[in-house]
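Visitor: Structural data only, the sequence is not supplied:
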């Protein structure tokens, strides 16, 4: 089994250590794969599309990432090491760009069971919710609301950056966006998924140049997906190894 990846082998050792059956392993792995294909990978596509198509953003991100992503001195460029704690703690622009990608492409929805009678007054009428009902809260409704986010159809990488009152540092904050749902049922993989996207994003940004095959960037229209919206049409690009100036 020398051709099996290290991650798969380590997972197998963990399963054996805890005595998981093959049925239990399948259930656990299916949940991970579903999350990756429905959310993480589509969201990463949109992040890269926005980063490379937004004028000036790529250069700013490369400057921010450089202290935490050590590249080789020879060509083609390779990543020698990555300081992950440093990147997570000191990558506000990258994280804010991810937050803005959540706002543009994520379709988080919370499902709740009504355990006791609830009355909701929305200003126009009252809604009586009875025990046994299920309600759906689509958090994405506010994400393109101009009253909540000015210029809602524009990708603004600095939208979620704020100045911390105590430290004076620029920090990324979620604000009103809810990409992971809310409450006890909030996505349990939130931290892992977000850091995964940061690491992959930093790697791609550090090593690759991406340009539109047509010569002009055109972000595809979006259609509903399982958790993250999907592109309506294909997006053709030219990918080349980065050559530092």
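Guide: Perfect, thanks for sending it. Please read these numbers as outputs of a predicted model, since none were measured by experiment.

Visitor: Only C-alpha atoms from now on, for both contacts and neighbour counts.
Guide: OK.

Visitor: Which stretches in this protein count as helices?
Guide: Here the chain has its helices, by DSSP state H, at 6-18, 22-35, 41-53, 57-65, 84-89, 92-105, 190-207.

Visitor: what's the most buried one of these?
Guide: Counting by mean count of other CA atoms under 10 Å, helix 92-105 has the highest mean neighbour count of these, with a mean of 25.

Visitor: Any idea how far that helix is from the middle of the chain?
Guide: 7 Å (CA atoms, centre = their mean, to the nearest Å).

Visitor: what's it in contact with?
Guide: With CA atoms under 8 Å, 6 or more residues apart in numbering as the contact definition, helix 92-105 has outside contacts at 43, 46-47, 50-51, 61, 64, 140, 143-144, 153, 155-161, 170-174, 177, 179, 198, 222, 228-229.

Visitor: Below is structure B, check it against A:
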């Protein structure tokens, strides 16, 4: 790529995806603090293994990774994939599709299939420790050759920020009302913004 093209791609990664990553982090903090056992397990991992790790090694911690994967499953920041346009007559699961038809994958419905994710409404990071899901089963960033170009960077940022927040602050949800998703452009965000009370460890 030319220098100008590389510059444009980097700006896309850093700027265009920041809102989706921010929403994912908000959802992660919400689910972690709605599920006490998850908070305890994650804090234990960060305390016992994360203290002296480099940022890259920190983001490879298994339970932290599982928590972030489960967050992206249960609270997809995008409900639909980018569309694919049918180029030639075809059938999809016995449904005839004509050229020009746009087809979308519903990420949220895929992530709530009980045959893939037993008890799909439960926040259970352990499912990502017990099983490795294929790219057609777990697709928070879409799939195929048009999978989101920023997926690796977004996951790195998400894990690093969640780990740093939980390592340096004690948080509690400002209220226990269930959080609901709200469409904001192409992204899906927590409707109330996940309000939390923040304390340093010394204040507790």
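Guide: Perfect, I can see it now. Nothing here was measured: the structure is a model prediction, and the numbers come from that model.

Visitor: After superposition, what's the TM-score here?
Guide: Here the superposed chains carry a TM-score of 0.82, computed using TM-score structural alignment, normalised by the length of the second structure; 199 aligned residues with a CA RMSD of 2.8 Å.

Visitor: ok so, going back, list the ones among the contacts of helix 92-105 of the first structure that fall in strands.
Guide: Secondary structure from DSSP state E places 161, 170-172, 222 of the contacts of helix 92-105 of the first structure in strands.

Visitor: hmm, which of those residues are the buried ones?
Guide: Buried subset of these (neighbour count, 16 or more other CA atoms under 10 Å): 161, 171-172.

Visitor: Distance to residue 102 of the first structure added to these, as CSV?
Guide: Putting these into CSV (distance: CA to CA, whole Å) gives the following:
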residue, distance to residue 102 of the first structure
161, 14
171, 17
172, 13
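
Visitor: I'd like the distance between the corresponding residue of the second structure for residue 129 of the first structure and residue 178 of the second structure.
Guide: Following TM-score structural alignment, the counterpart assigned to residue 129 of the first structure within the second structure is residue 97. Here residue 97 of the second structure is placed at a distance of 40 Å from residue 178 of the second structure (CA to CA, to the nearest Å).

Visitor: what about these two, which has more around it?
Guide: Taking neighbours as other CA atoms under 10 Å, residue 97 of the second structure and residue 178 compare with residue 97 leading, 17 against 10.

Visitor: I'd like to know how far the most centrally placed residue in the second structure sits from residue 63 of the second structure.
Guide: The residue lying closest to the centre of the second structure (CA atoms, centre = their mean) is residue 72, at 2.8 Å. Residue 72 of the second structure is 14 Å from residue 63 of the second structure, where distance means CA to CA.

Visitor: same deal with residue 162 of the second structure?
Guide: According to CA to CA, residue 162 of the second structure and residue 63 of the second structure sit 12 Å apart.

Visitor: Likewise for residue 24 of the second structure?
Guide: Applying CA to CA to residue 24 of the second structure and residue 63 of the second structure gives a distance of 17 Å.

Visitor: ditto for residue 93 of the second structure
Guide: 37 Å.

Visitor: Now residue 175 of the first structure: closest residue in space, sequence neighbours ignored.
Guide: With sequence-adjacent residues excluded and distances taken as CA to CA, 6 or more residues apart in numbering, residue 175 of the first structure is closest to residue 160, at 7.2 Å.

Visitor: What lines up with residue 180 of the first structure in the second structure?
Guide: Alignment note (TM-score structural alignment): residue 180 of the first structure maps to residue 141 of the second structure.

Visitor: just checking, that match touches residue 147?
Guide: Yes - between residue 141 of the second structure and residue 147 a contact is recorded at 5.9 Å, counting by CA atoms under 8 Å.

Visitor: Who has more neighbours out of those two?
Guide: Higher neighbour count among residue 141 of the second structure and residue 147: residue 141, with 23 against 15, using other CA under 10 Å.

Visitor: ok, now which ones touch the more buried one?
Guide: Residue 141 of the second structure is in contact with 81, 147-148, 151, counting by CA under 8 Å, 6+ apart.

Visitor: so which of those residues hold up in the first structure?
Guide: Among these, the contacts conserved in the first structure (both residues aligned by TM-score structural alignment, their matches' CA atoms under 8 Å) are 147-148, 151.

Visitor: To what extent is the aligned partner of residue 195 of the second structure in the first structure buried, counted in neighbours?
Guide: In the first structure, the residue paired with residue 195 of the second structure is residue 236, using TM-score structural alignment. By the measure other CA under 10 Å, the count of residues near residue 236 of the first structure is 12.

Visitor: What number of residues are in the vicinity of residue 121 of the second structure?
Guide: Neighbour count for residue 121 of the second structure, taken as other CA under 10 Å: 12.
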